[in-house]
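**Student:** I would like to see how this sequence folds:
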Amino acid sequence: MPGATLRALAHRDFRLFFAGQAVSLVGTWMQHVAQAWLVYRLTGSSLALGTVAFLANVPVLVLGLAGGVLADRYPRRRLLLIAHGVAAAQAALLAGLTLGGRVEVWHVAALALALGVVHALEMPTRQSFLADLVPRDDLSNAIALNSALFSAARFLGPAAAGVLVARMGEGAVFLLNALSYAAVLVALAAIRVPGGGGTGRGRPALVEGLRFAWRAGPIRAALLLVASVSLFGVPYAVLMPVFADQVLGGGPQTLGLLLGAAGGGSLLGALRMARRRGTSGFGRLVGRAALAAGVALMVLSQVRSTAVALAVLPLLGLGFTTVVAGSNTFIQLHVPDALRGRVMALFSVTFIGMTPVGHLIAGAVAEAAGVPATIALYGAACVLAAAGFGLMLARGGGAA
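**Tutor:** Just a heads-up that it's a prediction; the model follows:
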């Protein structure tokens, strides 16, 4: 049923945004891998990896809700044009420092923090913008296709980065990412819809969004599970440079293969979500996906072979993407448009904002106990979170 799976692409403005992101997101994931390898090459430290990842994402935790107010107050297309322009400048500066041989770890950390601030303000806008591009009947499909695109980039970007870093160095990858932003900027300039905005007004508006999310039991349950998975599941990826080097005895190409395998699983999960209509059974699906991802993490902690790791990692990608995309879809279909930016900002805070805390904890624990033990511990935490979510469903607090 390819027509049903791709139905949101029938809308011109969504097609443009989808195409622009297709190029830009690959560049973003290439930079993500190259940056992690650069930090590890400069420091050889798991804690440094965790710290830089923390700085890259913690602005979402601090500023994400403010980004939601902006998304409901100002034209979303204009906000996205500004955000992507600034992100391109950040990548170009990092490329210049690295290619010029002047880069130090504090440069990487500072620029990661700056980009994190941009993402904190951009993410709620981007999530909400999808509702401006397609009618409500196709919104769930647009969200799933957007997740599939993200997952495809997560598959292609790391694989390409592994080869390019080995042959050309990290600086060339940063430069390619800077150039990739041109695609999404051109797409945004060509989109005809103005892109929402105009309803949110300061602190009372922010409180209104928080109150709605807390009082809506199914939305609250979904947000709590996403927060748990983001804290104790997704941060495993920050340890992959050390896992590739110390556990598997590989280099940047091995790292690219590992992250690409997880991205491939994420793509399968997103495409599976794209085929669904409605939200019936989403709670059970999401809970089981969180449980499966937790078990896969515990299995990965015992792996010492690259081939076996490449077989396990797709299960992680599939599980985590199902949790996140399923929760995103459910929330967007149950939130009024006037509150969409603020509620999706809360989703961004629980999804992206909790991840840096997990990164920092993962880096510190790995320094003390080793990478395999840390991955096993995070897997057990995901299993417990899935069990807690199941109890909430049984008591009627979550999506059935």
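
**Student:** From now on I want contacts and neighbour counts done on CA atoms only, so please keep to that.
**Tutor:** Will do.

**Student:** quick one: contacts of stretch 151-162?
**Tutor:** Residues from elsewhere that reach stretch 151-162 (Cα atoms under 8 Å, 6 or more residues apart in numbering): 22, 25-34, 173, 252-257, 259-267, 270.

**Student:** just checking, which of these belong to helices?
**Tutor:** Among those, the residues falling in helices (DSSP state H) are 22, 25-34, 173, 252-257, 259-267, 270.

**Student:** among the residues you listed, which ones are buried?
**Tutor:** Among the ones in helices among the contacts of stretch 151-162, those scoring as buried are 22, 25-34, 173, 252-257, 259-267, 270 (criterion: 16 or more other Cα atoms under 10 Å).

**Student:** For Ser230, which non-adjacent residue is closest in space?
**Tutor:** Nearest residue to Ser230, sequence neighbours excluded (Cα to Cα, 6 or more residues apart in numbering): Thr355, at 4.9 Å.

**Student:** Isn't that neighbour up against Val226?
**Tutor:** No: counting by Cα atoms under 8 Å, Thr355 stays clear of Val226, with 10.2 Å between them.

**Student:** this one next, for a side-by-side:
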Amino acid sequence: MNFSRTFESLRSRDFFFLWLGVLALMSAMQMQMLSRGYLVYDMESSGSLLGLVNVGASIPMLVLPLFGGVLADRINRKRIIQAGQIAAALIAFSVFVLIRTERIEWFHLLVSSIMQGAMFALMMPARQALIPQLVGKGLLSNALALNTAAMSATTLAAPSVAGLLYGYFGPSNVYLLIGILSLGSCIATLFIRHNGEIEPDSKSHNVEGKGAINGLLSDISEGLKYVRSQRLIMVLLIMALATTVLAQPFRFLMPIFVVDVYNLGPESMGLLMSVMGLGALAGSIYIAAHGNKSRGRILLAGSFVSGLSLLGVAVVPIYMWAVLFMVPLGLGDASRRTIIMTLIMEKSEERYRGRVMSIFMLNFGLMPLGVLPAGVISDLFGGQMAIGILAVLLIMVTSWVWFYQDGVRNSQ
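**Tutor:** Presented below is the predicted three-dimensional model:
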């Protein structure tokens, strides 16, 4: 491990500004995640509605990422990123106006969640596919780890800020800050010189004589065929799906724990998310310094740690213990997410990378497989039972990969 090279990819001017954009945008998204969830539960006191509103972002993520991947492999990736960031700012300012004018209803938050999901679905494949073009494959693992570190840093700081603002100044001011941060990401992206265009492949983009829709569908089909032909990529994508469905719902159901289990307020929820961010930041920096060695085993170890941490939260209904469990939970999530994404991008050909990452993004669209049932179970049997079930399933899936998928376990 060489900590002197931890921040090496930030020496690339273009990646540095992309990284700053991620920092601003993800700060906004983390604030919105806390504020939207707490506002819905504050207005309606319903775990099912809380799950439904959070699921809203996943609806467009079921289909649109595939089209976003084709666009990322066809056109200027920088423009796609900017369009998505401008949309994020407009969504935030719209919710701000609704709250300030006292017209906000839970279904407004559902609509904003759906629109935000559409924005991410079309933007994120381009953002992720742009990174190897800026830093090269040699620094890809480092760059993705620092990207994750930026996201983790926002998880550490942004929820606390949002919780304090929500508690003392109300949700409207939180959404105002969210819009300003989204505009900040647009400004940072303006300084990126590389536009992210690639040379079109004659086979992947030969759509002469076909309509635009047929051409897009043809490219999507070729991307899916490519993934099916690459066993390691396929297994990594399946593992990403399983761990997303089982590990991520806790973040969305956290208001249930704060209000019903711990009997506390939004500031306490902000602390939980911030401590989780601290663990994720530590995990990301470790991966950035670790280099390309034994990554498969680290990936699976991180998944085990996430499952055991969630099980601890489910079993021990004490707030301070939950705070402690957030550190290994964040560490495990960050290491797992970073390594899966790095291995997938390293193994993918440049001309297919946008489409491969779009398939990876489908994981977030399929999150309702965990979030919505968990919300219903929490209404019937309590949040602890819901998260406990997901934790046990996560441990079982990770054990299966460890014992039966040597290609993942032995990846370097």
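
**Student:** Can you calculate the TM-score here?
**Tutor:** The TM-score (TM-score structural alignment, normalised by the length of the first structure) is 0.96; 397 aligned residues with a Cα RMSD of 1.5 Å.

**Student:** re the thing from before, show the contacting residues for the counterpart of the residue nearest to Ser230 of the first structure in the second structure.
**Tutor:** Aligned by TM-score structural alignment, Thr355 of the first structure pairs with Met367 of the second structure. Met367 of the second structure makes contact with Val55, Ser58, Thr244, Val245, Gln248, Pro249, according to Cα under 8 Å, 6+ apart.

**Student:** Of all pairs in those, which one is the farthest apart?
**Tutor:** Checked with Cα to Cα, the contacts of Met367 of the second structure reach their widest spread between Val55 and Thr244, with 13.2 Å between them.

**Student:** More neighbours: which of these two?
**Tutor:** Val55 (27 against 22; other Cα atoms under 10 Å).

**Student:** So the more buried one versus Gly37 of the second structure, what's the distance?
**Tutor:** 11 Å (Cα to Cα, to the nearest Å).

**Student:** same question, Phe96 of the second structure
**Tutor:** Applying Cα to Cα to Phe96 of the second structure and Gly37 of the second structure gives a distance of 15 Å.

**Student:** before we move on, what about Glu349 of the second structure?
**Tutor:** According to Cα to Cα, Glu349 of the second structure and Gly37 of the second structure sit 39 Å apart.

**Student:** The two: which has the busier surroundings?
**Tutor:** Set Glu349 of the second structure next to Gly37 and count neighbours by other Cα under 10 Å: Gly37 wins out with 23 against 12.

**Student:** ok, that one touching Leu52?
**Tutor:** No: using Cα under 8 Å, Gly37 of the second structure is not in contact with Leu52, being 10.3 Å away.

**Student:** what sits in contact with each of Thr355 and Val226 of the first structure?
**Tutor:** By Cα under 8 Å, 6+ apart, Thr355 of the first structure and Val226 have no common neighbours.

**Student:** before we move on, the earlier item: name the nearest of the contacts of Met367 of the second structure relative to Leu324 of the second structure.
**Tutor:** Distances from Leu324 of the second structure to the contacts of Met367 of the second structure, taken by Cα to Cα, are shortest for Gln248, at 17.9 Å.

**Student:** what residue of the first structure matches up with the closest one?
**Tutor:** In the first structure, the residue paired with Gln248 of the second structure is Val234, using TM-score structural alignment.

**Student:** Can you give me the distance of the spatially closest residue to its match that is not a sequence neighbour to Ala71 of the first structure?
**Tutor:** Leaving aside its sequence neighbours, Val234 of the first structure sits nearest to Thr355 (Cα to Cα, 6+ apart; 6.8 Å). Thr355 of the first structure is 22 Å from Ala71 of the first structure, where distance means Cα to Cα.
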